[in-house]
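Student: Sequence and predicted model, in that order:
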Amino acid sequence: MSDESASDVLARVRAAERRGDFLGAFDLARRGLETFPGDLKLGHRAVLALARSGATAGARAMLASLGATTDDELVALDARLWKDEALAATGELRAQLARDAAARYAALHARNGASYPAINAATLHLIAGDRVHATELAERALALTLAEKPTGDSLDAYWRAATAAEAALVLGRLEVAREHLVAARRANPDDHAALASTRKQLALVCAVRGCDPELIEALRPPAVAHFTGHMIGDRFAASSEPRIAAAIVAALVRHDVGYGFGSLASGADILFAEALLARDAELHVVLPFDAEQFARTSVALAGESWVTRFHACLARASSVTYGTLDASTDDTDALYAYGGQLAMGLALLRAGFLATHAVQIAVWDGKPARGVAGTGADIATWRRRKLVTDVIEIHDGSDLPFITSPPRVSPMHVKAILFGDIKGFSKLRERDVPKFVDYVLGACGRVLDECEVDIRNTWGDGLYLVLPTAGAAAHCASKLQAAIRSLDPAKIGPIGLRLAGHVGPVFDCFDPVIKQRSFFGSHVTRTARIEPVTPEGEVFVTEPFAAALALGDDNFACDYVGDVPAAKGFGNLRMCVLKQRGREA
């Protein structure tokens, strides 16, 4: 970044935003601010990226760090954060916060006379139940927008049309809104973040006005797909490639797919990847372990031409994520299963950011998976979430006996891991240690008795927990923080808890030292390195944890924190703060 200007960095940030990669946009903007401190445009994009990802608290803290300013864009961003807080609330609190946010937008409109703050104030008044002020401001915004002269900039044309459409919706003029929505979509073919932002807001207006939400479908960004399917072999003959390739192209067109997440094995995966790249969609590759070993185990058996195609797709992928870098174990089934779950979760996260459809497209013969991983396993996981799978049928192995065997007992399992540290322990007087054990650890123990915990361990002020799922870990972490917050500091002194969470494949072993079952592996170490950088009172989780939650539990949100350096030189990890929807975790 040292050779780049602030404008160059800003351009890369905007490119990431347009793709809906708000986490990447924030990281780029934050690193840009390290090189160009005080740059308000980079500061604005950093705050906006966090806000768009749903991390309202982090966005507010970032905005405060930029200092007091009268810059219109930052003032509007402050109002936007008030709006986000209003929309996250319910009942009378939502109405009150909506009125507060509307007042901020109205004050900005009074100062600069622009249509953008006027229409936001109008929509917020509508949400608050004040149709008089909503109508007045919507009429003003519509008039201002229609009077503005075109600048020749397509994004400017988009925002003018989107503002006019929103004003017409607030006023109940549905046909006028429809015309402007068509114009908005025509002006904006590729800024998917802008489409998502507008569509989310218009959905609120439709809900309040009782309009058919189909009206705003014109603004839906392209769909996000998780792709999966059989490798070249007994269930996918090489001779079937042309038919399956054509069916994949048709499926991507049918679902208007703009983003694809999946692996890169021979056969279906590579055909999906090539089709995505051919239609200028983003390819996000998720491999269970390093590329060379994956090519040997999942590509090379189909022939050298598939290896060449594998490397070509890998080189053009928008991102490559590895479940683990060390696959020296012979038991790779758990690693493949983890990679599939990670790809599905990341697809759901991106679809959520873009407010668009998530679909799974699978090349499948209808038979269950032969182990914990495979096409059948991916489909079963996706369908348990009650999500749509579009199956491209293949029956190349229909005349072969489907051999089922008892599942092999594996020492490796995908688990959720929590590490915790109780702040205040080191300042205790020696005589208070028994009281700490009884009062503080006792409170933690009672919480764990009510949670799904595979193993638990402690060493003074430390906690090490392994749980079956990310959802179980999230609920447990939330309850632990609540228990610690409820303690009376008069009895033991100020006490706080920091927790770190991760999901990954670990070895289930008998520990000969403590004579108990325990879990080991690099993913345990990774979690331990996150805990020291977690603020007191918070639960920091990794992106794989957030992806696992997206796949399995709607009760929690993961607000992005950033690309955070882990302890002891373990490298940077994308980190989120865990929040229970409706209240803090």
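Tutor: The structure has been received and is ready for your questions.
Student: hey, let's count contacts and neighbours off CA atoms from now on
Tutor: OK.
Student: which outside residues touch the host helix or strand of residue 545?
Tutor: Of the helices and strands defined by DSSP states H and E, residue 545 is found in helix 543-552. Helix 543-552 is touched from outside by 341-342, 344-346, 348-349, 382, 385, 416, 470-471, 501-504, 556-558, 574-576, with contacts defined as CA atoms under 8 Å, 6 or more residues apart in numbering.
Student: then this one, side by side with the first:
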Amino acid sequence: MMETKDLEKLISLGHYAQARKRAEELLTKSDSLRAKQLYAFSLSKSGQPEAAREFLERVAKDHPDDPETNGILGGIYKELFRNQQNSAFAVLARDTYDRSFVRTKNFYTGINAATMSTLAGQSRRGKELAQEVLDLLKDPDQDFWEAVTRAEALLLLKERSKSEEAYRKARHLAGSDWGKINSVYNQLWLLKHYLPVPREALTAFSPPVVVSFVGHMIDHPDRVNPRFPANIEGQIKQAITSALNTVNARIGYCSLANGGDILFAEALEELGGEVNLFLPFSQSDFLAASVSFAGEQWTERFLRLVNKYPVTYLTEEPHAGHADLFGLQTSILFGLSHLRSLATHAEPYLISVMSERDQQRKSGGTRDTIGLWPNQQRHININPDVYVPIAAITEEPVSNTTQVNRTDRPVLYFVSFDLSADDPTGEAVLNHLTNASLPPAVTWRKGSEMVAGFRQLLGAMEFTTHILTSASPIHPAPRVTLHVGPFPLHRITGIDYYPLLEEGGAEEPIAVLEQLSDIHHFTPSGSVYASGAFGALLALDDVRYKLSFIDTLREVDKRPIRPIDVFSVSLLHISKLVNH
């Protein structure tokens, strides 16, 4: 039987979806109060705070004096207030924290009670609680959380200069722990909407800027006109470092081709930044296509970086001439940098190394993909032309060869959902697949689960909207899972479109479908979960979609899997889509 201590460990590591799933299993065998608390907490963090609220309110009625239950319930109310800006939740959070503090005299519930009282319009009660909290602190000069609590209490008491000094000390204690820094910054960002917050405090806890990078490789030996010759490597790296310092960027997303990519990763590393690496296909193929032709030293630098920093693969399948993998990878890099920036309430930057002289456009190349960046005002380009003498440029011969992009393994956008046989809306959902303006390239059904793969993101999201708006009120809201990746059409049929891929039709498991199934296993009813790759694409359209990080899946039913980031997706153009 799964013990509560195991659930606590999963939660401490941020594995909320896995904790929720296992807490559900534990509650079928145990009536433990602790299991109920952990289930509600993980459910809220899994993107369903309303469902967590309903569940834990019932528990709290049976345990009105339990401080842990009230502390978690107060946090759920606070999260709902943060998301919806509904003052009713601020009042509920205040009352819940206040009751808990009266019984426990715990400084954590106390400072939350004080803050929520202030936000709910009861500043006098907020000041009373803040003073009580200050008297409870034992070591605010050494303990980070006590230091932050002191700073916030002084802020509520309108002791501005003392609060500023306390925040400076807390920032020193935080060091480079971005989790702590983000937590304080988000709290200050909330507070500044209701009372004056010192600019110095916001500046001190402002997380570093997030940046994406794309850029040219070192010139191939066959290249006639120099664009990025090896002898300007040092100047380009210096320019990248200057750009990083100019925008205070310390969190970066990039691939790892020779030239610009590796120089960017090394420059960020030397500044003490966080390096996030991405490869579009198998490492061996990537080395051959994008690294080793420039010389052994680039291969060695590549291997050092991939052995030191986490690498995310779009797919571990071979390249095999599928150029669409490069474009998809760049879109994912851009989207993930945007998602990461949401915590800082600031826009990310793009740094690029791109020749303005060379106007050739290659599918998946720098000039082709740079247009995917959504905010050109936050784009810094380093032009290598300024380091290459014009005299070195000669007339480029016209090439008779054309690049071939294979289409037998296209990138598809997958939608997985449960289709109940007795749901009267089921037939309409299936008919939509046949009559849709953007029909799927492939569909696959296993029992009640249906998978549809589309050639365009728009087709997948139109179908997702259709599923959610067609759900029958008689049945539970559907669970929908989204993922993107290459799909080997050539392994299944000789034609591109066909109505149904029967189970067992492929020679071996298809990676993108296995990953989709793994995420679907953790998707709760009434939710839309997306893989990190799919979520990153949606993040570039924050007018239509809101995303919340849920978990990094590392195992399914005790079976280890390659880590998959999971996001909860809200479709902002539809109200009341799901039943919480």
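Tutor: It's in. Not measured: the values here are computed from a predicted model.
Student: Provide the aligned range in the second structure for the helix holding residue 545 of the first structure.
Tutor: Applying TM-score structural alignment, one finds that helix 543-552 of the first structure aligns to the residue range 532-541 of the second structure.
Student: buried residues in the matching stretch?
Tutor: 532-540 (16 or more other CA atoms under 10 Å).
Student: With stretch 145-158 of the second structure instead?
Tutor: Under the neighbour-count criterion of 16+ other CA under 10 Å, stretch 145-158 of the second structure has 145-157 buried.
Student: among these, which are in helices?
Tutor: Judged by DSSP state H, the subset of these located in helices is 145-156.
Student: For my notes, please list the residues you listed in CSV and give distance to residue 42 of the second structure for each entry.
Tutor: Converted to CSV, those look like this (distance: CA to CA, whole Å):
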residue, distance to residue 42 of the second structure
145, 22
146, 25
147, 27
148, 25
149, 25
150, 28
151, 29
152, 27
153, 28
154, 32
155, 31
156, 30
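Student: from the residues you listed, which is closest to residue 296 of the second structure?
Tutor: Using CA to CA, residue 145 is the member of these that lies nearest residue 296 of the second structure, at 48.6 Å.
Student: How about the contacts made by the alignment partner in the first structure of the closest one?
Tutor: Residue 145 of the second structure maps onto residue 159 of the first structure when the alignment is built from TM-score structural alignment. Remark: with contacts taken as CA under 8 Å, 6+ apart, residue 159 of the first structure is in contact with residue 184.
Student: give me the element residue 463 of the first structure is part of.
Tutor: Applying DSSP H and E as the criterion places residue 463 of the first structure in strand 462-467.
Student: what's around the residue nearest to residue 323 of the second structure when sequence neighbours are not counted, how many residues?
Tutor: Ranked by CA to CA, 6 or more residues apart in numbering and with sequence neighbours excluded, the top spatial neighbour of residue 323 of the second structure is residue 405, at 5.5 Å. Other residues within reach of residue 405 of the second structure, judged by other CA atoms under 10 Å, total 13.
Student: any idea which helix or strand carries residue 405 of the second structure?
Tutor: Under the assignment given by DSSP H and E, residue 405 of the second structure is not contained in any helix or strand.
Student: got the contact list for it?
Tutor: By CA under 8 Å, 6+ apart, the contact set of residue 405 of the second structure is 321-324.
Student: Could you dump these into a markdown table with distance to residue 526 of the second structure and neighbour count added?
Tutor: Conversion of the contacts of residue 405 of the second structure to a markdown table gives the following (distance: CA to CA, whole Å; neighbours: other CA atoms under 10 Å):
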| residue | distance to residue 526 of the second structure | neighbour count |
| --- | --- | --- |
| 321 | 40 | 13 |
| 322 | 36 | 20 |
| 323 | 36 | 20 |
| 324 | 33 | 18 |
